[in-house]
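Q: Pasting a predicted model and its sequence here:
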Amino acid sequence: MTMVSTESQFVTFSLGDELFAVPVEVVREILDHEDAFKIPHGPDYLLGLRDVRGQGVPVIDLRLRLGMRATVKTPHTRILVMDVPMGEKVLALGLVADRVYEVVPFRREQIEAAPDIGVRWRSDYIAGVVRRDEGFVVIVDLSRLFSDAGPALAVVAPAARVA
């Protein structure tokens, strides 16, 4: 009898005092923070484009996208380069995180539904929460977070491939 894994791996990172997680399979790499090439007339959370191995990747300030204050760059600030499934397509994005911690396994039964508790960020972007000794880890639903912004971000990237 084969055992079906009820465990998933997540990359944990922080924005301020809040701890977040994204599925490890969407994370392509973790880079040191560098300022992105600014794009005129983009949404405030779109910091610009960054060259990642020859591909123009939109860099997002997740704090602004979640309605928090803008990221203040520190030596710990990192960019999580991710391939986010958006329906039929995959959107390459760089998310700015205050600090990236580790890859941790969460068992399916540990993940609770997103409580609508009137917190600082909108709960429809939360795939679930996991209780830990230090508090909660919020699992971000990336496709929901960027579904309304997806077309704008997807249009930005190809046009930026100027020699």
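A: Perfect, I can see it now. Residues are numbered from 1 along each chain as shown.
Q: drop to CA atoms for contacts and neighbour counts, all remaining ones
A: Noted.
Q: Show me where this structure has its strands.
A: For the chain, the strands defined by DSSP state E cover 7-15, 18-23, 27-32, 46-52, 55-61, 78-86, 89-97, 99-107, 111-112, 126-132, 135-140.
Q: So what touches the longest helix seen in the chain?
A: Ranked by residue count under DSSP state H, the longest helix found in the chain is helix 150-159. With contacts defined as CA atoms under 8 Å, 6 or more residues apart in numbering, helix 150-159 is touched by 49, 56, 57, 58, 86, 91.
Q: structure B:
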Amino acid sequence: MDIQALAQEIPVEGEYSLEGIDFITSGEQYLTFLLETEQYAVDILCVEEIRSWERPTKIPNAPSYVKGVINMRGVIVPIVDLRLKFGIGEANYDETTVVIVLKYESAEQGRTIGFVVDAVSDVLNAEENEIKNAPAFGGIIPHHYVNGLVNVGEGVVTLLNVEALQQIEAHTIG
């Protein structure tokens, strides 16, 4: 095998176009998941990893939606059940239950939190003009958690605000 001949076959940057590759998009990409029968999505760039459900170590006096913490390669990661946080039915943990670990970096700090969801669905490509504002009237999910809505087929996917999800509200013992 001639290494020089192989080197000649390597394309030079810009020499070939990547036409026909459908995973490259000018829009944003979102990881979609299920909570009960509804689809939600988060910015895929914030997804650190997707893990199967494992029972976390409980934290005394934590809010009921904080299931505990896990050790992820030396990092202590709080685990929040989104069904409980949003008041969507009962939390059931089965073989499709997963934890989506999200990392959000702001100017002040970076935070990594795992969110328990019923199942991961797909990756959604959404152009900016396809994202509609969430209606201002009430709903199950508080308005500040919602970045927008996207029509997908006959359904609607709710885009969640990762920065808002990273906030764990103050909890009083009582």
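A: Yep, that arrived. Quick caveat: nothing in here was measured; it's all calculated off a predicted structure.
Q: Could I get the buried residue list for the longest helix of structure 1?
A: For helix 150-159 of structure 1, a neighbour-count test (16 or more other CA atoms under 10 Å) marks 150, 153, 154, 156, 157 as buried.
Q: Next: stretch 146-164 of structure 2.
A: For stretch 146-164 of structure 2, the buried set under the neighbour-count rule, 16+ other CA under 10 Å, comprises 146, 147, 148, 149, 150, 157, 158, 159, 160, 161, 162, 163.
Q: What sits closest to the equivalent of residue 11 of structure 1 over in structure 2 if chain neighbours are left out?
A: With TM-score structural alignment as the criterion, residue 11 of structure 1 lines up with residue 31 in structure 2. Closest residue to residue 31 of structure 2 apart from its sequence neighbours, by CA to CA, 6 or more residues apart in numbering: residue 123 at 4.7 Å.
Q: Hmm, that neighbour is touching residue 29, no?
A: Yes: contact criterion CA atoms under 8 Å: residue 123 of structure 2 and residue 29 qualify, at 6.6 Å.
Q: Looking at the two, which is more packed in?
A: The residue with more neighbours, out of residue 123 of structure 2 and residue 29, is residue 29; 19 against 15, by other CA atoms under 10 Å.
Q: quick one, what contacts the more buried one?
A: 43, 44, 45, 123, 124, 125, 126.
Q: could you redo the last one with a cut-off of 6 Å?
A: Counting by CA atoms under 6 Å, 6 or more residues apart in numbering, residue 29 of structure 2 touches 44, 124, 125.
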